[in-house]
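Q: 3D model of this:
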Amino acid sequence: MLSKIKLKQSQIRAFTMLESLLVLGLVSLLALSLSNSVQSTFAAVEEQIFFMEFEEFYRETQQLSLAGQKKISLDFHDRSISNGYQKLAIPNSIQLQSHQSINFDKAGGNSSLASIRFQTRKEVVRYQLYLGNGKIKRIQEAKN
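A: Presented below is the predicted three-dimensional model:
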């Protein structure tokens, strides 16, 4: 009886080295494909957070100008935006299309009808400035 149990146990086969490598390769490909989709989702979320931060940064600069009763300039550079007190980093997935400055007067308004353009992977996001009151409007345009 004991010999029959040993025979049945010895018939259980394990994975061969080739099968193990095949399973490992498939799992690796699956993990890589999922990580790419997660990375693109993360980049899209990072872009949206940047635009919300930029809008708040713009409003804070206006309020600083009004509260301090002095002129403040919002300067746009390749990888950052600065108002002399704070700096906002531009993510790598977003490109600023032109270097410029927005000058706020003592009342927090600007004297420019400038347009600020950011290029993302999927679209161009443009902020249109309005004279006097210093308000901005966000406009999303399809990428050419």
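Q: from here on, contacts and neighbour counts on C-alpha atoms
A: Fine.
Q: is it correct that residue 141 falls within a strand?
A: Yes. Judged by DSSP: H, G, I helix; E, B strand; the rest coil, residue 141 forms part of a strand.
Q: now the other sequence, so there's something to compare against:
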Amino acid sequence: MQNKIQIKQLRIKAFTMLESLLVLGMVSLLALGLSSSVQSTFEAVEEQIFFMEFEELYRETQKRSLASQKKLNLILEENSVRNDYQRLMLPKGILLESNKSITFDKSGGNSSLASVRFRTKKEVVRYQLYLGNGKIKRIQETNN
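A: Below you'll find the predicted structure:
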């Protein structure tokens, strides 16, 4: 009689282990499925933070030029944007279409009407520079 009870208990333990493995497998698949959407959301947030930091670096370079009364350059390269004081790295999802150097004069104005274009997976973000006053305008264009 005791042998039959022990065998039934072993079958119940094995069944709960099988259930546990099944649930663990399902949870793992669910987690993998959700991680891709979380990753894309993270990339979008990282891109928006980069653009906000770029705009701030642009304004900061302009202010330093005005405060120090000397010319300063904002250099846009393949993997970074920098001035003499700071460097901002481009996230892996953002590409700069062409290297540029923006020169700010003693009064904080820039010296060109150039535009700066960054390409992401979903859109092209263009910054149009205005001659003299040093202001920039952000224009978002969808990717074709």
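Q: just give the TM-score of the two.
A: Overlay of the two chains. TM-score (TM-score structural alignment, normalised by the length of the first structure): 0.87; 139 aligned residues with a CA RMSD of 2.1 Å.
Q: can you map out the strands along the second structure?
A: Here the second structure has its strands, by DSSP state E, at 72-76, 80-82, 87-89, 95-96, 100-104, 115-119, 123-129, 136-142.
Q: dump those strands to JSON lines, plus distance to residue 43 of the second structure and mean neighbour count.
A: As requested, the strands of the second structure are exported to JSON lines (distance: least, CA to CA, whole Å; neighbours: other CA atoms under 10 Å):
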{"stretch": "strand 72-76", "distance to residue 43 of the second structure": "21", "mean neighbour count": "20"}
{"stretch": "strand 80-82", "distance to residue 43 of the second structure": "17", "mean neighbour count": "18"}
{"stretch": "strand 87-89", "distance to residue 43 of the second structure": "15", "mean neighbour count": "14"}
{"stretch": "strand 95-96", "distance to residue 43 of the second structure": "14", "mean neighbour count": "19"}
{"stretch": "strand 100-104", "distance to residue 43 of the second structure": "25", "mean neighbour count": "21"}
{"stretch": "strand 115-119", "distance to residue 43 of the second structure": "14", "mean neighbour count": "18"}
{"stretch": "strand 123-129", "distance to residue 43 of the second structure": "13", "mean neighbour count": "18"}
{"stretch": "strand 136-142", "distance to residue 43 of the second structure": "17", "mean neighbour count": "13"}
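Q: okay if I get those as JSON lines plus distance to residue 59 of the second structure?
A: Compiled in JSON lines, the strands of the second structure are given as follows (distance: least, CA to CA, whole Å):
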{"stretch": "strand 72-76", "distance to residue 59 of the second structure": "10"}
{"stretch": "strand 80-82", "distance to residue 59 of the second structure": "12"}
{"stretch": "strand 87-89", "distance to residue 59 of the second structure": "14"}
{"stretch": "strand 95-96", "distance to residue 59 of the second structure": "19"}
{"stretch": "strand 100-104", "distance to residue 59 of the second structure": "10"}
{"stretch": "strand 115-119", "distance to residue 59 of the second structure": "15"}
{"stretch": "strand 123-129", "distance to residue 59 of the second structure": "12"}
{"stretch": "strand 136-142", "distance to residue 59 of the second structure": "9"}
